[in-house]
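J.: below are the sequence and a predicted model; questions follow.
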Amino acid sequence: MHELVTDVIDVNAEFAVARKALWDLLLEPQTYPRLFAGIGACELIDTGPDSRIANVRIGTAESGIRTHQLLLTVRRWYESLELQCPGTGSFVSIRLRGDEERTKIVVTVFAAGRLHPAIAEQSNAVVVAWVNKGLRRALDVIRGARTSTVVNAENSPLRRQVSVAKQMVTVGVGRTANLATGVKQVRSLTKWGFNLAGGYAAAAAHAPDRIAVIDDHGTRTFAEMHTRTSALAGAMARLDLGFGDTIGLLARNHAGMVECMVAAGKLGVDVALLNVGLSGRQIEDIVQRHRLAALFVDGDLEQLVRYLHADLHRFNTDGHPPAPHRSTIDDLIAQGHTEFHRPSRAGRLIVLTSGTSGTPKGARRPQPKGFATIAALLSRIPLPMEQPMLIPAPLFHTWGLAGLQISTPLRATVVLPGRFDAEDCLRLVAEHRVASMIVVPTMVNRILDLPAAVRARYDTSSLRAVVSCGAPLAGATVLRFMDAYGDILYNVYGSTEVSWATIATPEDLRTAPTTAGRPPLGTRVAVLGPDQRPVPVGVTGHIFVGNHMLFDGYVNSAPPAEADGMLDTGDLGYLDVAGRLFVAGRDDEMIISGGENVFPRPVEEALAHLPQVSEVAVVGVPDQEFGQRLAAFVVKREGAGLDSDMIRAYIRHRLSRFSVPRDVTFLPSLPRGETGKIIKQVLTGPQAGEAALPPSLGGPHLFT
């Protein structure tokens, strides 16, 4: 049995590095959670010429997490500093001696055991080793060690296969009541593949009468989905649609939209999923670029395609045709043509990129690679078998589509609201005893914005997982949601091009609320420098991702940069000592102000902590003096007293002077696309003041 940690511990070390380089790292509180294990997050509260004040989160979800205020004070520049924790009386003294070649460092730790019970149970040797490991990682940063790569079985096919098998057994995917049912499932997957068509066919073989889809109009069983989509595929074939053709699908979430995707897949026809927030002109460009052979459109979206060439066949998807002569998919299914040639390859789904940094591009999504695809997500998110799943995220978006794809092997009943409304979402959870919910971050915010009395009306105790993807979740939002609904929030970081990259579990988010998480099974994440080689842990670089679900390329555009089998996400970020990824922002969002690299996201995170702020977006704008500067667009909570000077003073004390937004604009809402992502170029465009206001983009109904 070891001796418990004492009140005073000295750590002495000597390194062949310049003193100033080591000093510069240790002077900034943000360094510590990146390089020292057990420190989950650091939030700057105030900065001064010789001091910093920060809140740090120490511990893990298992051992408990404590938030302490830390005061960093310079005693003698380049020679000594102190880290004090007034709340516990603990402190760390750091003294440096040396020159441009070697540095001696003495670290004195006082009352470390008061910071957390888990530390108090350790020995002096454990604390000494912890300090030394953190210092060595600081040396890695100075020396440029290539350590920013984290792999979850991506380079080991055998380990990956074993892990997939274990995951499937644990969850129960593939479990059958008898041999005959199991044979039917395997035959369905063999015939149609591991895609939506195969998923619904296999589920129909296992549980034909189980409800597959609930939408605003009614329900469909798995057997009905399989039968109807085969009839729809047959009708499409009679219309001379087949392998090599592409159709456009412009619809909101409902069973008819799902049936179009499944039927086209059975026939080998590709489907371009059109964002319902696109303009008529953008849709016309996509029709020409993809050479669409037909359009399947919801009735109330018909105005978006009314000026397209009359020879382009149109079919109604939701049973509400704009004119009596317009054929619906129910009309096509009623023809009863179930015979068609099965192609050698199933039809692919083409998802449009968000277009927040340019014109939306069509990205071909790959077919899921057997059970490995679902095993990857389930390795980080324990979605339950045969339990209802609510998908308010739009199916034309990569994340909504991913939720639908994963629902079929789980044999989950999918609840599809046509439009998102925060209160209605809670009502659906209570009514259908929903176990999992697939959302985008704006939906999380909208739910939290509901009055507490409204949220209390609905029993959400059935929820086991609320999974968010599509944009960053503010750390303040993460903690508010989990405090309200329990530790059931998961944050997925990915893109149309790479599918998933990392997943943050509730444990990750409790420890480090702004993290994007760790890679799931079969995924490799690396942070690379300009030479496309890994940077040190804790250093910001370009995020690259490799897995078996990388996209099959754009339809008419060059693919993103590639390095060692990984694709560039277009984002900048860093890995911490625990292998957690943190996203700093898009590489094209970083600005250079007065020679300093400045990211908007830390400013957005800081402002999100203000109770008067409902939403915020920060962007870079040209500046004659500094080259570029930050501009903040803020949505205040009702009745909040907040002005531009308060915003600027708040950021000035928390971040660098280059992070202070010189322009602060208050808006009633922020411009958002149909997936809830803020369209920042609208804020800085020539019509910025007017374009930010349409209720269809920022009002209570996100997907109207």
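T.: Alright, I've got the coordinates.
J.: okay, CA-based contacts and neighbour counts for the rest of this
T.: Fine.
J.: in the stretch 301-450 of the chain, which spans are helices?
T.: Listed in chain order, the helices of the stretch 301-450 of the chain (DSSP state H, counting those that start in this stretch) span 329-334, 371-378, 398-407, 422-432, 441-449.
J.: okay, those in CSV with mean neighbour count and distance to residue 245 next?
T.: Shown next, in CSV, are the helices of the stretch 301-450 of the chain (neighbours: other CA atoms under 10 Å; distance: least, CA to CA, whole Å):
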stretch, mean neighbour count, distance to residue 245
helix 329-334, 18, 18
helix 371-378, 21, 26
helix 398-407, 23, 21
helix 422-432, 18, 37
helix 441-449, 19, 35
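J.: tabulate the ones you listed (CSV), appending distance to residue 632.
T.: Formatted as CSV, the helices of the stretch 301-450 of the chain follow (distance: least, CA to CA, whole Å):
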stretch, distance to residue 632
helix 329-334, 47
helix 371-378, 35
helix 398-407, 28
helix 422-432, 26
helix 441-449, 18
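J.: for the longest strand seen in the chain, packing partners?
T.: Ranked by residue count, the top strand of the chain under DSSP state E comes out as strand 64-76. Strand 64-76 sits against strand 51-60, strand 80-85, with contacts defined as 3 or more CA pairs under 8 Å, 6 or more residues apart in numbering; DSSP states H and E.
J.: between these, which gets nearest to residue 291?
T.: strand 51-60 (53.0 Å; CA to CA).
J.: contacts for that closest one, please.
T.: 28-29, 38-47, 65-74, 115-116, 118, 507, 510-512 (CA atoms under 8 Å, 6 or more residues apart in numbering).
J.: are any of the residues you listed buried, and if so which?
T.: Among those, those classed as buried by 16 or more other CA atoms under 10 Å are 29, 38-47, 65-74, 115-116, 507, 510-512.
J.: and the strands in the stretch 101-250 of the chain?
T.: 103-110, 149-152, 211-215, 219-221, 246-250 (DSSP state E, counting those that start in this stretch).
J.: can you tell me the SS state at the closest residue to residue 609 other than its chain neighbours?
T.: For residue 609, ignoring the flanking residues on the chain, the nearest one in space by CA to CA, 6 or more residues apart in numbering is residue 476 at 5.7 Å. When classified by DSSP: H, G, I helix; E, B strand; the rest coil, residue 476 comes out as helix.
J.: packing partners of the lengthiest helix in the chain?
T.: For the chain, the helix with the greatest residue count under DSSP state H is helix 124-143. Packing partners of helix 124-143 (3+ CA pairs under 8 Å, 6+ apart): strand 8-15, helix 19-26, helix 31-35.
J.: what about 7 Å?
T.: helix 31-35 (3 or more CA pairs under 7 Å, 6 or more residues apart in numbering; DSSP states H and E).
J.: putting a second one here so we can go through both:
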Amino acid sequence: MHLSRLFQRSVRMFGDRPALARGAAPALTYAALDLRVRALARWLREDQQLQPGDRVVLAMKNCTEYAVALLALWHARLCAVPVNNKLHPSEIGYVLENSGARLCFSQGALHEALGPLATQTSVRLVDVQGPAWQAALAGSALPADAGVHGGDGELAWLFYTSGTTGRPKGVMLSHANLVAMALNFHADVLTIDERDALLHVAPMSHGGGLYGIPYWMHGGLQVVPESGGLDEAELFALLHHYPRASMFAAPTIVTRMVQHARGLPPVAAQERCPGLRCLFTGGAPFYVEDVKAAVACFGPRVAQMYGQGETPMTITALRAERIAQAVAEGDDTLLASVGWEQTAVEVDILDADGAPVPPDTLGEVVVRSPTVMLGYWNNPEATAQAMPGGALRTGDVGLVDARGLLHLKDRSKDVIISGGTNIYPREVEEALLRHPAVEEVSVIGTPDAEWGEAVTAFVVRRAGAAVDEAALDQLCIDSIARFKRPKHYVFVPQLPKNPTGKVLKSELRKNYRPAALSVHA
């Protein structure tokens, strides 16, 4: 099914319902949003002479224009190329060139910074706050059935990976991939209807932006905060304004929300954010102690999913009620997992030779699903390596236990090999986070002349709290095998992260300085 056809279905079903709002301002209805979408689509196809399959870059922070542009691109049978608005212009320039984009939507200071690129390439730059955009919205509209002629195999979303191991690769996702993602969301994360609202706090250029699809499929409202991002006071006000609001939140966002809530007058969890229906989190490890803190703060309203850009938001999931039950029962094993396979997903754990392994045995997580990408843009070698036989090799190391729960240990490239023994950083991180003075921690392997690699922990202390290496070392000795405990500790004010809140271990490795370490034999 083509996404444009699905949106037109929603326009017919929910025409008078609110569809898109900025903050607490009055919302556009589905009928009003549709007029803007189809007018912009006509401008793209007729005035800009773009053809089906052409790529258009979206380089802007969260805003209502983002949602309009995305729907218009699909109605015009064009492909969206989202980029993080915090990237350097030269990094965005690489995406513009590699994708062969014909046009780029941007805004504000970033629009000005990208100006020189427009003169160096054939890409046309359009400010979504400028007169060309306004004129396009005021023009005539493409017919409602203009997009229905597209097939579900057409390219809808070309997402560039973070590029931590080289140049970013363009992940090709079709309309069919994104529809399958949305249906899995309804089946396994949250069942929604026209009373629900989605708050776009996480970057719309990443997976969180795609969650608009399951919402407008069922007549829900999308809300973009005035700030365009995370402002705790603004967010909590919106969670008082909207009665059934949910949001995608990376674990770091959830942690910031918990910290903000702790500074407010004490109230019952359900009264703290009365409009909050569900926090669905993913994109980075969600540690057991952080899960417990979030449930204690917000009640049974915290869900989790695991996915990758190559199978967006869709590999495994845990509904909020299952997480709350596990917290109540002290089921740390479930809380340490990333859940069960989503409905239309097959997960296998394979050894180095590609053979399945028994339950509770480590191997690489391999996925088959209608959500798995078509491949990497103009990169058949990388596609063949990542998708032998059509299954996605995620690069994640994990195991499936007797209950069918998937447990991730680490990215295969993050496994520490010390003295010939594999050590999985997440296990060490979970142990260190049990100390009440530890706010955040990230564990990597650093060069060691004797052992090959040494376990090194970068630790962020809680504000006003004190903890030293000896206390952390003893904590590890008491809870994990002695050889797994860190050999080095580095206390830092913060951890480097990407826009989705994932810790950039590559930056920790790059900035590693042996002289800064405390060493434990």
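T.: On my side now, so go ahead. All figures in this text were calculated on a predicted structure; none of them were measured in a lab.
J.: using TSV, lay out the helices and strands packed on strand 64-76 of the first structure together with mean neighbour count.
T.: What follows is those, written out as TSV (neighbours: other CA atoms under 10 Å):
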stretch	mean neighbour count
strand 51-60	21
strand 80-85	20
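J.: who wins for proximity to residue 450 of the first structure among the ones you listed?
T.: Across these, residue 450 of the first structure has its closest neighbour in strand 51-60 (28.3 Å, CA to CA).
J.: which residues in the second structure does the closest one align to?
T.: Mapped onto the second structure using TM-score structural alignment, strand 51-60 of the first structure spans no residues at all.
J.: got it, and stretch 20-38 of the first structure?
T.: Counting by TM-score structural alignment, stretch 20-38 of the first structure has no counterpart in the second structure.
J.: give the aligned range of stretch 419-428 of the first structure in the second structure.
T.: So stretch 419-428 of the first structure sits over residues 229-238 in the second structure, by TM-score structural alignment.
J.: neighbouring contacts of stretch 45-57 of the second structure?
T.: 44, 76-82, 99-105, 155 (CA atoms under 7 Å, 6 or more residues apart in numbering).
J.: just those residues: which are in helices?
T.: residue 99.
J.: ok, so of the contacts of stretch 45-57 of the second structure, who is nearest residue 198 of the second structure?
T.: residue 82 (19.3 Å).
J.: counterpart of the closest one over in the first structure?
T.: Match for residue 82 of the second structure (TM-score structural alignment): residue 273.
J.: ok, residue 372 of the second structure next?
T.: Match for residue 372 of the second structure (TM-score structural alignment): residue 550.
J.: give me the nearest residue to its match, chain neighbours excluded.
T.: Counting by CA to CA, 6+ apart, the residue nearest residue 550 of the first structure is residue 498, at 4.5 Å.
J.: returning to that earlier point: which among the helices of the stretch 301-450 of the first structure is found nearest to residue 688 of the first structure?
T.: That would be helix 441-449 among the helices of the stretch 301-450 of the first structure, by CA to CA, at 20.8 Å.
J.: need the residues that contact that closest one.
T.: Residues from elsewhere that reach helix 441-449 of the first structure (CA under 7 Å, 6+ apart): 422, 468, 469, 471, 473, 477, 481, 676.
J.: close enough to count as contact, the fourth one and residue 678?
T.: No - the pair residue 471 of the first structure and residue 678 fails to qualify as a contact (CA atoms under 7 Å) at a distance of 8.6 Å.
J.: wait, what's in contact with the residue nearest to residue 550 of the first structure?
T.: By CA under 7 Å, 6+ apart, residue 498 of the first structure lies in contact with 545, 549, 550, 551.
J.: if I look at it, how far off is residue 363 of the first structure?
T.: 10 Å (CA to CA, to the nearest Å).
J.: now do residue 336 of the first structure
T.: For residue 336 of the first structure, the distance to residue 363 of the first structure - CA to CA - is 33 Å.
J.: what residue in the second structure is paired with residue 490 of the first structure?
T.: Per TM-score structural alignment, residue 490 of the first structure is aligned with residue 303.
J.: nearest residue to its match other than its sequence neighbours?
T.: Here the residue nearest residue 303 of the second structure, using CA to CA, 6+ apart, is residue 320, at 4.1 Å.
J.: quick one on the thing from earlier: so which of the helices of the stretch 301-450 of the first structure gets nearest residue 194 of the first structure?
T.: helix 371-378 (7.8 Å).
J.: distance from the chain centre to the closest one, please.
T.: 17 Å (CA atoms, centre = their mean, to the nearest Å).
J.: quick one, the host helix or strand of residue 483 of the first structure and helix 441-449 angle?
T.: Here residue 483 of the first structure, judged by DSSP states H and E, is contained in helix 475-485. Per axes from the mean of the first three to the mean of the last three CA atoms, to 10 degrees, the angle that helix 475-485 of the first structure makes with helix 441-449 is 50 degrees.
J.: next, the buried residues of helix 475-485 of the first structure.
T.: For helix 475-485 of the first structure, by 16+ other CA under 10 Å, it's 475, 476, 477, 478, 479, 481.
J.: check the mean deviation of it from the second structure.
T.: Helix 475-485 of the first structure, aligned to the second structure and superposed, deviates on average by 1.1 Å (mean CA distance after the TM-score superposition for the first structure).
J.: need the residues that contact that helix.
T.: By CA under 7 Å, 6+ apart, helix 475-485 of the first structure touches 445, 448, 488, 489, 513, 514, 605, 608, 609.
J.: can you add secondary structure and distance to residue 209 of the first structure and give those residues back as a markdown table?
T.: Formatted as a markdown table, the contacts of helix 475-485 of the first structure follow (DSSP: H, G, I helix; E, B strand; the rest coil; distance: CA to CA, whole Å):
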| residue | secondary structure | distance to residue 209 of the first structure |
| --- | --- | --- |
| 445 | helix | 36 |
| 448 | helix | 36 |
| 488 | coil | 30 |
| 489 | strand | 31 |
| 513 | coil | 42 |
| 514 | coil | 42 |
| 605 | helix | 47 |
| 608 | helix | 47 |
| 609 | coil | 48 |
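J.: which among those residues gets closest to residue 661 of the first structure?
T.: residue 605 (13.4 Å).
J.: quick one: contacts for residue 661 of the first structure?
T.: So residue 661 of the first structure contacts 629, 630, 631, 632, 648 (CA under 7 Å, 6+ apart).
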